[in-house]
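1. Build me a structure from this.
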Amino acid sequence: MNAINPATGERVETYEIETADDVDNALKAANEAYEEWRIRPLRERERLLTEVAEELRENDRTYAEQITREMGKPISGALAEIEKCAWVCEHYAEHASAYLTPEGHPSPPGVDARTVYEPFGPLLAVMPWNYPFWQVFRFAVPALTAGNVVLLKHASSVPGCAMAIEDAFRQAGLPEGTFRTLLIDADLVDGILGDDRVRGVTLTGSGPAGRAVAATAGEQLKPSVLELGGSDPFVVLEDADVEAAAEVGTQARMQNAGQSCIAAKRFVVHTDVHDEFVNRFVAEVESLTVGDPMDAETDVGPLASEAFLTELHEQVERSLEAGAHAVTGGEPLDREGAYYPPTILTDVPEGCPVDAEETFGPVAAVYEVADEYEAIEKANDTRFGLGASIWTADRKRGRRLAHDLEAGCVSVNQLVKSDPRVPFGGIKESGYGRELAADGITEFVNRKTVWVE
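-> Model (predicted):
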């Protein structure tokens, strides 16, 4: 399993792929660890989370550089990702007890009826490369705090990150086997999920991968949570603060080189402010620094691989052939590495790739609409339903229109982002289930009713 630096094309390191026997031993160890971990007092599990947060912060540069070397995220973004992982640890260390407090129910005199929350057991996490620490931590931290143990099948392009995450939990004092990375090929996932020792699965990734995991989980009657792709709309109405919308919209589309499920991808703009927004948007995008991801001044690094660059450019080329217009960008940069320039397309025809498909890179599609009704119609014209952002000076109007947007998360006058304090997840082909907040910690627990007379 080779880790390749997308900024240079050079091999970072090679890792040995684990065998089916290795997996069997890992499952055995996970079950043994679970029997001890599940009975640890919740307060002790919470305390260990604070140790994880300290470990991350004390070694943030080391972990961030691992991210940057393997998938090309600018070092500033990688450091921010590590800090966010520390935050989610601290959030559950502080709030897990409240989230898992038994809930009482109406009952006859002399009867105590309540719901208690108990862990499931070993859980499988199948995770992507684009936020190689955060995607893992936002699932693993609440799962571990609830008393489960975690087996991680990470993306094959970030094996060093996968091993570093396991080491971070170990360094913080979590017992051996509580969190285990599996460096395996994808063809072993079905067998792991079919094993009786695994009690549930979560996947963040592509639609085809999600369908495959969901099908196996369904056959095994095991719970699953899926966070899949997105083609999030960014709606700018006629009364919006256009300057702020263009500035935040640039961040929403271009951070992490546009490689984010919840990135704003389709910009739906009222005709009264369309030209002003496009001009400001172009100016903001062209001010970004594209370069070496290890440089603190870099805003946009390379895509995670040459293959992703090729796929993205094919989507852009086919959209231009269909009639779209590139107002900036649109051609791979003539330099070493998988660099694609921040790109904005206007006059985007219905059904072309940047309209109908998810674009996983720094490419924005802009649409002009006549009124809020057309804006909502265009925003919802997608098979995805992860996030949506709407911009208006009238907060009451924004709240009303938020109910009309078909998405799991809607932000008014802000970009869509995951936050430990609120549930996160999508609808339609963006998946199901929720991560973070109370919902995230109770997805993989037994909500047991206990009736005592």
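
2. switch to C-alpha atoms for all contacts and neighbour counts from now on
-> OK.

3. Which residues are in contact with Y34?
-> Shown in contact with Y34 (CA atoms under 8 Å, 6 or more residues apart in numbering): 121-122, 147-149, 178.

4. hmm, 10 Å instead?
-> For Y34, the contact set (CA atoms under 10 Å, 6 or more residues apart in numbering) comprises 28, 40, 119-122, 144, 147-150, 175, 177-178.

5. Can you pick out the most distant pair from the residues you listed?
-> Within the contacts of Y34, two members stand farthest from each other by CA to CA: K28 and R40, at 19.3 Å.

6. for the stretch 301-450 of the chain, what spans make up the strands?
-> For the stretch 301-450 of the chain, the strands defined by DSSP state E, counting those that start in this stretch cover 325-328, 343-346, 363-369, 387-391, 409-412, 431-432, 445-452.

7. Run through the neighbouring helices and strands of the fourth one.
-> When contacts are defined as 3 or more CA pairs under 10 Å, 6 or more residues apart in numbering; DSSP states H and E, strand 387-391 sits against strand 232-236, helix 242-254, strand 264-270, helix 372-379, helix 395-402, strand 409-412.

8. now D272: how far from D371?
-> 9 Å (CA to CA, to the nearest Å).

9. what's the overlap in contacts for the two?
-> Taking CA under 10 Å, 6+ apart as the criterion, D272 and D371 both touch 237-238.

10. What are the contacting residues of stretch 43-51?
-> 37-39, 42, 54-57, 86-97, 141-142, 144-147, 168-169, 171-174.

11. Following up with a second sequence; could you model it the same way so I can compare the two?
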Amino acid sequence: MTTTNPAPAEFASLSPRTGAELARYPVHDGEQVRAAVRDAGEAAAWWDGLGFAGRRTRLGAWKKVLVAQLDRVARVVADETGKPFDDARLEVVLAIDHLDWASSHAEKVLKRRSVSPGMLMGNQAASVGYRPLGVVGVIGPWNYPIFTPMGSIVYALAAGNTVVFKPSELTPGVGHELARTLAEAVPEVGRYPLLTVLTGFGPTGAELCRAPGIGKIAFTGSAATGRRVMSACAENLVPVLMECGGKDPLIVDGDADLDAAADAAVWGGMSNAGQTCVGVERVYVVESVAGRFLEKVRETASRLQVGGAAHEGDLGPMTMPAQTDVVRRHVVDALERGGRAVVGGAESVPAEGGGISPVVLTDVPEDSVAVTEETFGPLVVINRVPDADEAVRRANATGYGLGATVFSAKRGAELAQQLRCGMVSINGVISFAGIPALPFGGVGESGFGRIHGAEGLREFARTQSIARQRFALPIAVTSFRRTARGMSTLLGLVRTRHGR
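-> Just a heads-up that it's a prediction; the model follows:
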């Protein structure tokens, strides 16, 4: 009798626009995950040994391949997410810019540096360095499937680590495009896996968190899923970087440029079908300009078209159909509790998946779920406030703390510093995400840790302090040869130096 092994489990990547199957991918199991981490660990020693210059050269080559194949990569992003092609291209452009910054600044940020040993330890040479963690696991999202995970991947690689990447099950093809382009740029990848892609669902990600040899997990997703990731990582004390959701506010002061503020509110709230963790979900506008601001938002938002199978439109369909139910619940609850529709309404949300037309609501109670919970769809709530200080108070009245936006001619910096969040844009929207030198991350329910910038490079390294004795002190202090006279001399020095 002949027996055959069962075919490995697979799943299909589907187009949000048409429902058509794009490709099929394997569901990697625990054994495959552990093997991938083990191989990545062996490659990490070679990658670290190249030094900053060797890594910079190879990451620079990857950048050139991504530039040359930008449209090809962006097409996979657009096909899997449903977003307009130009939005996908913008996402790839931003990822390329971060790749360039991380590779060119890693040495400056992470090289060993001398620090002062202080008066009491003046015989020591003291230094601080940053060593790679080894293998970094990255669990990526589906809404920005290249830009967001690359904020961890390229900074981890630049810091000397190898990466095992588990993309969302909704966008696995994007992960394979990243691995393919890196392999084209770096010939040694065939022998040394710098970026390994694992596909599957939650259990595959959980196996990655628990795999022996993982130095850190960088996660992007909901706070609820983030808690499960942290629980799995806790089993082996694996450190985590958590980039979770947001309920980001936009404040419009009385002296704001209303045209620019309205444009920012609509773009920040509706682009990518509202599926942006740092997108605008709440707007607090000062009463004196609220009427004019609302009219400008209405004019802009009402012109937007949702794309489908036949045309791209200004925004695409929901990438994850189940998210439609969340948006519908938020809209209905807000309207039932006295909110008023400025653009769209409950009829804008289809019964089953697909595209959601822009919805703008006003006069929504602050305890409505449309104000308190992350919507992650093309819904913006605009509420009036007596002044900008009240706007700040309401903006901070949430467990989330990711990004924020302030439009004000005179008080922008002052108001920004009062906001409890990780990033703020003044007189612009989401601009902080496009600046590679700025760290990106949140507080509270929005997570902890930072990607991007110098902080992002150090996030994927372990700090190592070294003290080297240059000569022996005439007074033995850290020794059993210490004498009463020596201790008296030491105390005299301390009283002279610090007791004044």
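
12. Pick the most deeply packed of the strands of the stretch 301-450 of structure 1.
-> When the strands of the stretch 301-450 of structure 1 are scored by mean count of other CA atoms under 10 Å, the highest mean neighbour count falls to strand 387-391 (a mean of 28).

13. which part of structure 2 lines up with that one?
-> Under TM-score structural alignment, strand 387-391 of structure 1 corresponds to residues 403-407 of structure 2.

14. One more: stretch 437-449 of structure 1?
-> Mapped onto structure 2 using TM-score structural alignment, stretch 437-449 of structure 1 spans residues 453-465.

15. Ranking the helices and strands packed on strand 387-391 of structure 1 by mean neighbour count, which comes first?
-> Sort those by mean neighbour count, taking mean count of other CA under 10 Å, and strand 232-236 sits at the top with a mean of 30.

16. and that one, how far from structure 2 on average?
-> For strand 232-236 of structure 1, the mean deviation from structure 2 after alignment is 0.3 Å (mean CA distance after the TM-score superposition for structure 1).

17. Read off where that strand ends up in structure 2.
-> Counting by TM-score structural alignment, strand 232-236 of structure 1 lines up with residues 248-252 of structure 2.

18. Could you report the distance from the aligned residue in structure 1 for R329 of structure 2 to T359 of structure 1?
-> Under the alignment by TM-score structural alignment, R329 of structure 2 pairs with E314 in structure 1. Separation of E314 of structure 1 from T359 of structure 1 (CA to CA) stands at 10 Å.

19. so how far is L228 of structure 1 from the residue nearest the centre of structure 1?
-> By CA atoms, centre = their mean, structure 1 has its centre lying nearest to Q135, at 5.1 Å. Separation of Q135 of structure 1 from L228 of structure 1 (CA to CA) stands at 12 Å.

20. overlap in contacts of these two?
-> Common contacts of Q135 of structure 1 and L228, defined by CA under 10 Å, 6+ apart, comprise 203-204.

21. I'd like to know which of the helices and strands packed on strand 387-391 of structure 1 is closest to G9 of structure 1.
-> helix 242-254 (21.9 Å).

22. could you point out the longest helix in structure 2?
-> For structure 2, the helix that runs over the most residues, judged by DSSP state H, is helix 85-110.

23. mean per-residue distance, that helix to structure 1?
-> Using mean CA distance after the TM-score superposition for structure 1, helix 85-110 of structure 2 ends up 1.1 Å from its aligned counterpart in structure 1, as a mean over the superposed pairs.

24. what packs against whichever helix or strand comes after that helix?
-> Next helix or strand after helix 85-110 of structure 2 toward the C-terminus (DSSP states H and E): strand 113-115. The elements that strand 113-115 of structure 2 packs onto, with contact taken as 3+ CA pairs under 10 Å, 6+ apart, are strand 124-132, strand 461-469.

25. Looking at the ones you listed, which is nearest to V266 of structure 2?
-> Per CA to CA, nearest to V266 of structure 2 of those: strand 461-469, 38.5 Å.

26. right, and the helix or strand after the closest one?
-> Next in sequence after strand 461-469 of structure 2, counting helices and strands by DSSP H and E, comes helix 484-498.

27. Kindly state which residue of structure 1 is aligned to G215 of structure 2.
-> Correspondence of G215 of structure 2 to structure 1, assessed by TM-score structural alignment: R199.

28. Its match: neighbouring residues, count only.
-> By other CA atoms under 10 Å, 22 other residues sit near R199 of structure 1.

29. go on, the one 5 residues further on?
-> By other CA under 10 Å, the residues close to T204 of structure 1 number 23.

30. Wait, it touches L152, no?
-> No: the pair T204 of structure 1 / L152 is not scored as a contact, 11.8 Å apart, by CA atoms under 10 Å.

31. Common neighbours of those two, please.
-> 125-127, 136.

32. Give me the subset of the residues you listed lying in helices.
-> Among the shared contacts of T204 and L152 of structure 1, the ones falling in helices (DSSP H) are V136.

33. Tell me the buried residues in stretch 83-101 of structure 1?
-> Going by neighbour count (16 or more other CA atoms under 10 Å), the buried part of stretch 83-101 of structure 1 is 83-94, 96, 99-100.

34. among these, which two are most distant?
-> E83 and L100 (25.1 Å).

35. still on that earlier bit, what does the residue nearest to the centre of structure 1 align to in structure 2?
-> Aligned partner of Q135 of structure 1 by TM-score structural alignment: T148.

36. Please name the residues that touch its match.
-> Residues in contact with T148 of structure 2 (CA under 10 Å, 6+ apart) are 91, 94-95, 140-142, 220, 243, 433, 451.

37. wait, F147 of structure 2 sits on I96?
-> Yes: using CA under 10 Å, F147 of structure 2 is in contact with I96, at 8.6 Å.

38. now for E21 of structure 2: what does it line up with in structure 1?
-> With the correspondence set by TM-score structural alignment, E21 of structure 2 lines up against R11 in structure 1.

39. Now that match: closest residue in space, sequence neighbours ignored.
-> Nearest non-adjacent residue to R11 of structure 1, counting by CA to CA, 6 or more residues apart in numbering: I4, 4.4 Å away.

40. Identify the residues contacting whatever residue of structure 2 lines up with A365 of structure 1.
-> A365 of structure 1 maps onto V381 in structure 2, with residues paired by TM-score structural alignment. By CA under 10 Å, 6+ apart, the contact list for V381 of structure 2 reads 249, 265, 269, 280-284, 331, 334, 339-342, 359-366, 370-371.
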